[in-house]
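A.B. asks: Here's a sequence, model it:
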Amino acid sequence: MLDDELLSTHLQELRRGTVVLACLLILKQPNYGYALLDLLGRRGFAVDANTLYPLLRRLEKQELLTSDWNTEESRPRKFYRTSDRGVALADTLSRGWDELDTAFRTLKGES
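C.D. replies: The predicted structure follows:
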């Protein structure tokens, strides 16, 4: 039987790389950080704000995301959107994910 700490550690490792792909896919429609944080959580990608915001900045620096400030509301918000380069990467990563899923199903004897 696995203890909770061991299980939590390995689940965190498993999910870590998936958050980048999830952000690239979700942000094909513009959204701001806090809303993205909530949406990721509701879709099963629980991520801490202290992880998400540096990730968004890194993806923007890598030109995988673009951003614009919306100052029309009382509180200015930075909206992120997946760039063309980010869409291409998301497509490639999605194909890689599908290949891994097939490989895991084969290992489990499900194919």
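
A.B. asks: rest of the way, CA atoms for contacts and neighbours
C.D. replies: OK.

A.B. asks: Now name the helix or strand holding Phe79.
C.D. replies: Using DSSP states H and E, Phe79 sits within strand 77-82.

A.B. asks: Tell me which other helices or strands that strand touches.
C.D. replies: Strand 77-82 sits against strand 31-32, helix 33-42, strand 65-70, with contacts defined as 3 or more Cα pairs under 8 Å, 6 or more residues apart in numbering; DSSP states H and E.

A.B. asks: any chance of these in a markdown table, with distance to Arg58 and mean neighbour count too?
C.D. replies: Listed next are those as a markdown table, based on distance: least, Cα to Cα, whole Å; neighbours: other Cα atoms under 10 Å:
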| stretch | distance to Arg58 | mean neighbour count |
| --- | --- | --- |
| strand 31-32 | 15 | 18 |
| helix 33-42 | 13 | 15 |
| strand 65-70 | 9 | 17 |
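
A.B. asks: Turn the ones you listed into a markdown table, columns for distance to Asp101.
C.D. replies: As requested, the helices and strands packed on strand 77-82 are exported to a markdown table (distance: least, Cα to Cα, whole Å):
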| stretch | distance to Asp101 |
| --- | --- |
| strand 31-32 | 28 |
| helix 33-42 | 21 |
| strand 65-70 | 26 |
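
A.B. asks: among the ones you listed, which is nearest Thr51?
C.D. replies: With Cα to Cα as the criterion, Thr51 lies closest to helix 33-42 of those, at 10.0 Å.

A.B. asks: Before we compare anything, build this one as well:
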Amino acid sequence: MESESDLYESLRAELRRGSLSLAVLARLRVERYGYTLRQALADDGLDMEESTLYPLLRRLESQGLLVSEWREEEKRKKRFYVLSPAGEIMLARLVQEWRAISASLEKITGSPGDAPSI
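C.D. replies: Sure, this is the predicted structure:
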């Protein structure tokens, strides 16, 4: 049987997975390379390990939601990512869905900052 902390971490990871995809798409409305993307997300309170970020970027690109380009900057090659036109459409749809889910969850769990009643 899983310990309570293991179960929490498992459910937390599941909850974060979709949120991270949405956050990455939203932050890539402006072109960035991996390190600056990771910094921007951390500044917004979403820390993400490189081992999570780079596979996510590759997956989103393979799905046609991002485009990337290698360029040399500061004497180093860096891969820059930005939303594709399909990514912009998908982001708008996902934000709309996220807002609907968030509003529903706030009704179910109570107002933001309130502890849910059990």
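
A.B. asks: Run through who's touching the strand holding Phe79 of the first structure.
C.D. replies: For strand 77-82 of the first structure, contacts defined as Cα atoms under 8 Å, 6 or more residues apart in numbering pick out 24-25, 27-33, 64-71.

A.B. asks: Tell me how many other residues crowd Leu21 of the first structure.
C.D. replies: 19 (other Cα atoms under 10 Å).

A.B. asks: I should have written Leu20 of the second structure there, sorry.
C.D. replies: Other residues lying near Leu20 of the second structure total 18 when counted by other Cα under 10 Å.

A.B. asks: Now do it against Ser3 of the second structure, distance only.
C.D. replies: 25 Å (Cα to Cα, to the nearest Å).

A.B. asks: can you check Ala26 of the second structure too?
C.D. replies: 35 Å.

A.B. asks: So between these two, which is more surrounded?
C.D. replies: More crowded of Ala26 of the second structure and Ser3, by other Cα under 10 Å: Ala26, with 18 against 8.

A.B. asks: Please say which position in the first structure that one maps to.
C.D. replies: When the first structure is aligned by TM-score structural alignment, Ala26 of the second structure is paired with Leu25.

A.B. asks: Against Tyr80 of the first structure, how distant is its match?
C.D. replies: 12 Å.

A.B. asks: now Leu11 of the first structure
C.D. replies: Distance, Leu11 of the first structure to Tyr80 of the first structure, using Cα to Cα: 27 Å.

A.B. asks: of these two, who's got more company?
C.D. replies: Set Leu11 of the first structure next to Tyr80 and count neighbours by other Cα under 10 Å: Tyr80 wins out with 24 against 11.

A.B. asks: Apart from its neighbours in sequence, what residue is nearest that one?
C.D. replies: Ser67 (4.4 Å; Cα to Cα, 6 or more residues apart in numbering).

A.B. asks: Correct me if wrong: the match of Ala26 of the second structure contacts Ala90.
C.D. replies: Yes - the criterion here is Cα atoms under 8 Å, and Leu25 of the first structure meets it with Ala90 at 6.5 Å.

A.B. asks: just the helices in the second structure please.
C.D. replies: Taking DSSP state H as the test, the helices found in the second structure are 4-27, 34-43, 50-62, 85-109.

A.B. asks: looking at the ones you listed, which is closest to Lys77 of the second structure?
C.D. replies: Nearest of the helices of the second structure to Lys77 of the second structure, taken as Cα to Cα: helix 34-43 at 11.8 Å.

A.B. asks: Skip the chain neighbours and tell me the closest residue to Trp69 of the first structure.
C.D. replies: In this structure, Trp69 of the first structure finds its nearest non-sequential neighbour in Lys78, 4.4 Å apart by Cα to Cα, 6+ apart.
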